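# no sequence on this one, just coordinates:
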């Protein structure tokens, strides 16, 4: 069991020059990353750099995923991922 957990965790990490440079914390998907060189290491949409919390808050404020995606100029699927990721963080807290 331990080996499965470790193997899965390493699949979520991007390693360059024997160092971890990026973590894909949302089930290893490319849409969300934690990168210490971007936005002070907070979770962001990988392509745009928009913090996931900003996308999730925009959905709540605007009332739709589509409006939030339009405002931040990101895809609807990225906003969906950000909302699910942020809800997962809240459940874990």
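Ah, there it is. Computed from a predicted model, the values in this text were never measured in an experiment. Residues are numbered from 1 along each chain as shown.
# okay, CA-based contacts and neighbour counts for the rest of this
Noted.
# What residues sit buried inside the longest helix along the chain?
Counting by DSSP state H, the longest helix found in the chain is helix 76-92. Going by neighbour count (16 or more other C-alpha atoms under 10 Å), the buried part of helix 76-92 is 76, 78-83, 85-86.
# closest to residue 9 among these?
Proximity of the buried residues of helix 76-92 to residue 9 was ranked by C-alpha to C-alpha; the top entry is residue 85 with 16.6 Å.
# thinking again about what came up before, and the longest helix of the chain, what does it pack onto?
Contacts defined by 3 or more C-alpha pairs under 8 Å, 6 or more residues apart in numbering; DSSP states H and E place helix 76-92 against strand 32-33, helix 52-62, helix 65-72.
# take a look at this one as well, against the first:
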């Protein structure tokens, strides 16, 4: 999935359930950050150090209370620039 036009601050949407794999400090392993369709805000982009062709997207998804959640690294196929139908 191409996300070349995404910029910091853009809205993105989870395409899958995003779960803490233990790498997000201060959050429980297994905690669900987003379900398909959850809106988030793109905070930054980067690449996997050992796989420079693999782009990462740092996203803060909205919590059930509507507040911004913790920053979560997502792969390109885990987010969409368009709301899910």
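Alright, I've got the coordinates. Since the structure is predicted, the reported quantities are computational estimates derived from the model, not experimental observations.
# Any idea what the TM-score is?
In this superposition the chains share a TM-score of 0.25, using TM-score structural alignment, normalised by the length of the second structure; 35 aligned residues with a C-alpha RMSD of 3.8 Å.
# returning to what we had before: give me the contacts around the longest helix of the first structure.
Contact with helix 76-92 of the first structure is made by 26, 31-32, 45, 52-53, 55-56, 59, 65-66, 68-69, as judged by C-alpha atoms under 8 Å, 6 or more residues apart in numbering.
# of all those, which comes closest to residue 5 of the first structure?
residue 26 (14.9 Å).
# Excluding residues flanking it in the chain, which one is nearest residue 80 of the second structure?
residue 13 (5.1 Å; C-alpha to C-alpha, 6 or more residues apart in numbering).
# What count of nearby residues applies to that neighbour?
Number of residues near residue 13 of the second structure (other C-alpha atoms under 10 Å) recorded here: 23.
# helices or strands up against whichever strand or helix holds it?
Residue 13 of the second structure is located in strand 11-14, with elements delineated by DSSP states H and E. Judged by 3+ C-alpha pairs under 8 Å, 6+ apart, the packing partners of strand 11-14 of the second structure are strand 39-48, strand 79-80.
# which residues are contacting the helix or strand immediately after the first one in the chain?
Same thing as strand 39-48 of the second structure. The C-terminal neighbour of strand 39-48 of the second structure among helices and strands, as given by DSSP H and E, is strand 51-62. Identification of contacts with strand 51-62 of the second structure by C-alpha under 8 Å, 6+ apart yields 33-34, 38-48, 68-76.
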